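Trainee: All I have is the shape, not the residue letters:
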């Protein structure tokens, strides 16, 4: 097993069979000790966050498989906080795709002149470049195509998959009385150039509320996968 990358919330290892192993950490993104799924720095460490995040990720990847959604997931070992995945190439140096159902976070900060806090959004899809130095700037379809990061056809597939996957997560949360406000996803290409969901689906990359109250990642994960 060879270490490939040490990330903010996960470390990545290459396996001898060509697959990869993701090791989940207890670190979560945020600023000044406050969790923020959209932040590009580690804000705090929550004991148990890695295991809880992996349990929820396994739950959702298995649910997506039932719905014939393409993902890199193979299996997970909850006790060891590891997940085995298929190899996938990221777009450029990495993209984050956010699906928004409510106006909060960076969307609200940018568009406050027009948007009201918590305003309903119709599964608004937003793409940002993974670029810590420049604060993960948003980028649109035309720029992605012109810069050679995505073709227009790939962008359309990415957008459709984002909404379908996010709706599966939203419905699963709703069954537990939880409302999904937004979720951040990542995608890549497999060896056949098929676009598939990569990374994770956990409380650490979404905002969810119950009875109007925000749920911290560990609280959310206890509700969804007790």
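Mentor: Ah, there it is. Keep in mind that what you see is a predicted model, and the values were worked out from it rather than measured.

Trainee: From now on I want contacts and neighbour counts done on CA atoms only, so please keep to that.
Mentor: Will do.

Trainee: center of this structure, which residue is that?
Mentor: What sits nearest the mean C-alpha location of the chain, by C-alpha atoms, centre = their mean, is residue 185, with 3.2 Å.

Trainee: Comparison target, given below:
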């Protein structure tokens, strides 16, 4: 698609390195500063789709920024500034090699595992007699090991994380505490918007002075699943699919077209018309999650816009 940003190759002042993630490009600058560009890439089943989704990067960046501001009283985060709709700047830190996934409902990956007969996920028991999209008695934390681009994240238990020394017990207990607090706040924010925060994942890092901070995105439709609260109970009672606000609709489209990221499966082609509907759906997600009207940024020359805005920001910091 035209007017999308798929990959960047900026040379920012003081730049030391760049890492290309599944969706974000992370530039390490001098003075322990990170600059993160949210691209319009779309990832599903840990596979990056070949075409970008218009405005997706802006949407993710702006939701994450708002949610970090709305939770910074609970959990410290890495964010310092967002000088451009697609750019976040903050403190560099060492990421933990686990993603903290928390689930309030039996949905998505957990539901798919449950249907195969499994009654435990990441060493955490799931009650018998549940059906898809039922609420768990209490939210469960089901961590995943972080994968490099193109590789699958893998479920892992708390016990295995500690046994393998991936995270120290002291730090892991802090990660769990932060995860539960963030999910509780996120659920409250969602409820105020007429939504249910079904499940989500958080990523954390440690600064040079040893402080654990929230990094990456938070409560976005890429990292979270939302249901509309209105009609939830009735749909469950009637065994009907829930009305969702997440990129699950993309996963379902891929599944219907014979793709789940498994070996030997061919990635289906997304037409420009379908991509346009995905973009419109992301805008709907933004407006429902934030309660604000989405304002489209100028996409006539996204790279130039980013460079100009970042340059102005650094000039203002120096002056």
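Mentor: On my side now, so go ahead. These numbers come from a predicted model, not from an experiment.

Trainee: quick one on the thing from earlier: tell me which residue of structure 2 matches up with the residue nearest to the centre of structure 1.
Mentor: Matched to structure 2 by TM-score structural alignment, residue 185 of structure 1 sits across from residue 202.

Trainee: Which helix or which strand is home to its match?
Mentor: Assigned by DSSP states H and E, residue 202 of structure 2 belongs to strand 195-206.

Trainee: what packs against that strand?
Mentor: Packed against strand 195-206 of structure 2, as judged by 3 or more C-alpha pairs under 8 Å, 6 or more residues apart in numbering; DSSP states H and E, are the following elements: strand 94-95, strand 98-105, helix 169-192, strand 212-215, strand 224-228.

Trainee: now those as a markdown table including mean neighbour count and distance to residue 26 of structure 2?
Mentor: Formatted as a markdown table, these follow (neighbours: other C-alpha atoms under 10 Å; distance: least, C-alpha to C-alpha, whole Å):
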| stretch | mean neighbour count | distance to residue 26 of structure 2 |
| --- | --- | --- |
| strand 94-95 | 16 | 12 |
| strand 98-105 | 23 | 17 |
| helix 169-192 | 17 | 23 |
| strand 212-215 | 23 | 12 |
| strand 224-228 | 22 | 21 |
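
Trainee: Present those as JSON lines; the columns should include distance to residue 29 of structure 2.
Mentor: Listed next are these as JSON lines, based on distance: least, C-alpha to C-alpha, whole Å:
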{"stretch": "strand 94-95", "distance to residue 29 of structure 2": "14"}
{"stretch": "strand 98-105", "distance to residue 29 of structure 2": "24"}
{"stretch": "helix 169-192", "distance to residue 29 of structure 2": "27"}
{"stretch": "strand 212-215", "distance to residue 29 of structure 2": "16"}
{"stretch": "strand 224-228", "distance to residue 29 of structure 2": "29"}
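
Trainee: So for residue 137 of structure 2, which of the ones you listed sits nearest?
Mentor: Minimum separation from residue 137 of structure 2 across those (C-alpha to C-alpha) falls at strand 98-105, 8.2 Å.

Trainee: What range does the closest one cover in structure 1?
Mentor: Per the alignment by TM-score structural alignment, strand 98-105 of structure 2 matches residues 95-102 in structure 1.

Trainee: Out of the helices and strands packed on strand 195-206 of structure 2, flag the one nearest residue 60 of structure 2.
Mentor: Comparison of those against residue 60 of structure 2 by C-alpha to C-alpha identifies strand 224-228 as nearest, at 11.2 Å.
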